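Asks: Pasting a predicted model and its sequence here:
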Amino acid sequence: MTESKFTIILAAGKGTRMKSKLYKVLHKVCGKSMVDHVLTQVEQIHPDDIVTVVGHGAEAVEAAIGDRSQFVVQEDQLGTGHAVLQAEPLLGDKDGVTMIVSGDTPLLTAATFDKLFAYHQDKGAKATILTASAPDPTGYGRIVRGDLGTVQKIVEQKDASTEEAQIHEINTGVYCFDNKALFSALHEVKNDNAQGEYYLTDVIEILKGRGAVIAAYKMADFDESQGVNDRVALASATKVMRKRINEAHMRDGVTIIDPENTYIDVDVKIGSDTIIEPGVHLEGKTVIGEDCMIGSDTVIIDSTIENGVTTRSSTIESSIMRAGSDIGPNSHLRPQSDIGEGVHIGNFCEVKKATIGKNTKIGHLTYVGDATLGEDINVGCGVVFVNYDGVKKWHTNVGDKAFIGSNSNIVAPVDVADHSFIAAGSTVTKDVPFHAMAIARQRQTNKEGFWDRLPLADSKDWN
């Protein structure tokens, strides 16, 4: 019979070494908070209960996690053992295995958690420590094993002998415990140490003293065990996560020209045969289709890019680019832009809260805001959709196959009908009917002999 599984996530610490107004576990790694990374992996092993221990910033942490976990509060920061004990009202009387993991270890994976549980059950242990082989074990608790490979004790750096300090197997701070044995032992933990805190590691000694089997499962990849206590460690964890993400996409058929200089958040999805050039940032819930070319220095945030789209050095926010469209260089889609199939948006254009119909061309130096443009429209250079009167935003509609000449101002609200024309340099304030051409500019007047009136007309500087 499979034992019940529980998980306790420790997320109560403020993280003073981060020197931040943001609570430590809420700092992001590749687009997701550290505690969310941990919780996402925990959810994949389907525990019966998940309990998150919060303290500093409890409301912010609870808001970030929502109903994905139960919560208990550690009012006073009295150590890891004290933190776990706060979960006793929710878990203390249950039979099963409890895993304890810190909310600042974003690189741990569900596969490792599964192996830890399986190893714990296979060894019939009351406690199993997740360990790793550290290239430089300085600062970590060492795992001291006996002749038969059984765990004798965990020795902290400050207490390690010269021989023990040479051990490279370290305690990652992740454990599996028999649930009832855990809470029973926690009541025996003392705080007679320099910090006056109740340490979870003391539970190991208590259970060992009871004659319980103590096991240790050594994970294959030390990088997974990295905890984050300051900004340097945050950058290190982010680099590992970014490498993991990029390699996964490349194995799935995405070409990433320069993985070390490509920044893809953990929830981004990318189709096969898409090419990602250097300096690209793909953020949030972005989805990119197949056969796209995402050019250098493009930034795409929470957007959908359909198949066969090309972007060049542009920024796309909360928008959609449909199949075969292209943008850039140096253009900007602001939120709620819907770029239709085959649409061309050239250089130095900005689109905001606008729908652009199939095969419409917006070449360069144009602003389209609060507008609906139909299909097969040509928008000339320097066109401005004037959508704001200082109080309210207004909407413009442009029909299919319309022609908008360069340097025109379309002052909303107006409707420009199908197959209509706007002459270059016009400022349009009224509706333009079907097949009509709007000319809204003063007639040209030439002043003959004007040069001769200038006071410096005969100066060599003017010739």
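Replies: Cool, got the structure.
Asks: Going by C-alpha atoms from here, please, whenever you check contacts or count neighbours.
Replies: Noted.
Asks: Which strand or helix spans A237?
Replies: helix 231-251 (DSSP states H and E).
Asks: Touching whichever helix or strand comes after that helix from outside, list them.
Replies: For helix 231-251, the succeeding helix or strand toward the C-terminus, using DSSP H and E, is strand 255-256. Contact with strand 255-256 is made by 246, 250, 262, 273-278, as judged by C-alpha atoms under 8 Å, 6 or more residues apart in numbering.
Asks: Repeat that for stretch 410-424.
Replies: 383-388, 394-408, 427-440.
Asks: Please pick the buried ones from the contacts of strand 255-256.
Replies: 246, 250, 262, 273-278 (16 or more other C-alpha atoms under 10 Å).
Asks: and of those, the nearest to S325?
Replies: Of all these, T274 has the smallest distance to S325: 14.4 Å, by C-alpha to C-alpha.
Asks: Quick check: the closest one touching D252?
Replies: No - between T274 and D252 there is no contact under C-alpha atoms under 8 Å: 10.4 Å.
Asks: before we move on, back to that, which ones among the contacts of strand 255-256 map onto helices?
Replies: 246, 250 (DSSP state H).
Asks: Distance to V51 for the contacts of strand 255-256 - can I get that in TSV?
Replies: Listed next are the contacts of strand 255-256 as TSV, based on distance: C-alpha to C-alpha, whole Å:
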residue	distance to V51
N246	31
M250	36
T262	35
D273	42
T274	40
I275	41
I276	40
E277	42
P278	41
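Asks: measure stretch 3-19 end to end?
Replies: 42 Å (C-alpha to C-alpha, to the nearest Å).
Asks: second one coming, line it up with the first:
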Amino acid sequence: MPMTAIILAAGEGTRMKSRHPKVMHKLLDRPLVSWVTRAARNAGADRIIVVVGNGAAEVRAHLASETDVECVEQTERLGTGHATRVAIEAAHVTEGPVVVLNGDLPLIEADTIRAFADSVADGEHACAILTMTPPDPFGYGRVELAADGTVERIVEQKDCTPEQDKNLLECNAGCYAFDGALLAKHIGEVGCDNAQHEYYLPDMVQILREHGHATTITHCDDYVEGLGVNSRVQLAELTELAQQKINRRLMASGVTMLDPKTVWVGPDVTVGRDTELLPMTMLWGKTTIGEGNVIGPNTRLTDVTVGDNNSLEETVGVNVTFDDNITCGPRAYLRGGAHVLSGAHIGTHVELKNTVVGEGSKVPHLSYIGDCQMGAHVNIGGGSITCNYDGVHKSRTTIGDGAFIGSDTMMVAPVNIGAGAITGASSCITKDVPADALAVERSEQFMKEGYASKRLERLRKEA
């Protein structure tokens, strides 16, 4: 039976004090809403419908890369019940389990969403409420259960008696699962007879009960799954919880962290055993780290693939591949699809862009190498640059196996330097260099002996 996830992401989030929608604020490496879409996807949702409203264009633009997500706009923000009805009607949802999740619920797990959907899939219950038991339940609505385990009622905090406040520990996380057919049939019955004149989704619980349908709960074993974000303080608190959860999982799998509090890893990152993550390391996106590496300190990798037995120190990498047995850094910047092959060395203050560095090659220090195909066992002298951009077009440089590029060489692309060739220091190479050749391009050195002392004498007289 198809499962639909409706994610409510239309709210303004005034307590965030931001010009951006609340769901676009990042927890670790991604906006809040993408944590929820990811969990729904991993839970096996056949359809993921995100209700946008405040900042709709920004949310839509972000979600455009998530091709399985449908966006539906709530042009008037009239409450959660209204948002759900807009989604149901616009997306023509008429059957199957429907889970309604908040877009600021980043720590919910896919297994919980799957269990949530399954609780209404057997036809015995028309609705389920996601519940949790936080250490301090104050402020949450409490769920009172009947003797048969069905939901008796939801008691809001302001309505709790002292006894209920003490004994009713099952808290409403604000998310609901429905039998899709019954939701579509009765969502129009939610009214707005309240102080805010809004349509509240929790009213569906009582509406379904009045129609003779049973409701139940799905309990989060870990209460943090039910925690939402309403302020930047809560965003920081949940970021720390996510960090701890991910880092503990990694350490349990064989990853070493000198100080887990100073390592941040996104949820889609994988790290192999015996890899050490040093302080101030950030691993984002689809980054994959192999075994036996030392990553950090002060390293940020986004969508990077790292093989085995590498050392990446003070390195920033975006969309880069490192093979095996590579040393990189400190203070290196690699981007644009750069690929560093096994045994290579990338040194201090080096930038690579859209470049292949061959096996055993070295770019030791103070160089920019862009749009370059470099062979094996090449040595790039300090201060060398591929001049790859003329203001309009990008051009490529090729360097053959075993070439030796002297310090401060400017390679003006397009240009080819053959295997085993040598360029003299401070040369500007504008023509192809044949294999095994020496290329030197310098102006003649001019000397005037005794000039320095005569200049100093003249300056003193003028003073």
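Replies: Structure's in. What do you need? Everything numeric here is computed off the predicted structure, so don't read it as measured data.
Asks: TM between them?
Replies: TM-score of the superposed chains, computed with TM-score structural alignment, normalised by the length of the first structure, equals 0.89; 457 aligned residues with a C-alpha RMSD of 2.8 Å.
Asks: residue in the first structure matching W264 of the second structure?
Replies: The pairwise alignment with the first structure assigns W264 of the second structure to Y263, based on TM-score structural alignment.
Asks: how close does that match get to V280 of the first structure?
Replies: In terms of C-alpha to C-alpha, Y263 of the first structure sits 6 Å off from V280 of the first structure.
Asks: got it, and L78 of the first structure?
Replies: Going from L78 of the first structure to V280 of the first structure by C-alpha to C-alpha gives 44 Å.
Asks: buried ones in the helix holding A237 of the first structure?
Replies: Buried, per 16+ other C-alpha under 10 Å, within helix 231-251 of the first structure: 234, 236-243, 245-246, 249-250.
Asks: Mind picking the one among the residues you listed that's closest to N378 of the first structure?
Replies: The nearest one, if we look at those relative to N378 of the first structure and count by C-alpha to C-alpha, is H249, at 37.4 Å.
Asks: what sits against the closest one?
Replies: If a contact means C-alpha under 8 Å, 6+ apart, then H249 of the first structure has I270 as its contacts.
Asks: Counterpart of it over in the second structure?
Replies: Match for H249 of the first structure (TM-score structural alignment): L250.
Asks: next helix or strand past the longest strand belonging to the first structure?
Replies: In the first structure, taking DSSP state E as the definition, the longest strand is strand 169-178. Per DSSP H and E, the first helix or strand lying C-terminal to strand 169-178 of the first structure is helix 179-186.
Asks: how far is that next one from where the chain is centred?
Replies: Centroid displacement of helix 179-186 of the first structure relative to its chain, using C-alpha atoms, centre = their mean, to the nearest Å, is 37 Å.
Asks: which element follows it toward the C-terminus?
Replies: Next along from helix 179-186 of the first structure, by DSSP H and E: helix 202-209.
Asks: Might you calculate how far that next one sits from the centre of the chain?
Replies: 40 Å.
Asks: and for it, what are the contacting residues?
Replies: Here helix 202-209 of the first structure makes contact (C-alpha under 8 Å, 6+ apart) with 126-127, 153, 181-182, 185-186, 188-189, 214.
Asks: about what we covered before: got a list of contacts for the longest strand of the first structure?
Replies: By C-alpha under 8 Å, 6+ apart, the residues outside strand 169-178 of the first structure that reach it are 95-102, 116-117, 120, 125-134, 137, 140-143, 154, 218, 225-226.
Asks: ChimeraX command to pick out the buried ones of these?
Replies: Per 16+ other C-alpha under 10 Å, the buried members of those correspond to this ChimeraX selection:
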select :96,97,98,99,100,101,102,116,117,120,125,126,127,128,129,130,131,132,133,134,137,140,141,142,143,154,218,225,226
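Asks: So which of the contacts of strand 169-178 of the first structure belong to strands?
Replies: Reading strands off these with DSSP E, I get 97-102, 127-133, 142-143, 154, 218.
Asks: any idea which of the contacts of helix 202-209 of the first structure is closest to S161 of the first structure?
Replies: Taking C-alpha to C-alpha as the measure, S161 of the first structure lies nearest K153 of the contacts of helix 202-209 of the first structure, at 12.9 Å.
Asks: Next, count neighbours for that closest one.
Replies: 18 (other C-alpha atoms under 10 Å).
Asks: Tell me who's in contact with the residue nearest to it when sequence neighbours are not counted.
Replies: Spatial nearest neighbour of K153 of the first structure, excluding adjacent residues (C-alpha to C-alpha, 6 or more residues apart in numbering): V144 at 5.4 Å. By C-alpha under 8 Å, 6+ apart, the residues touching V144 of the first structure are 151-155, 164, 167.
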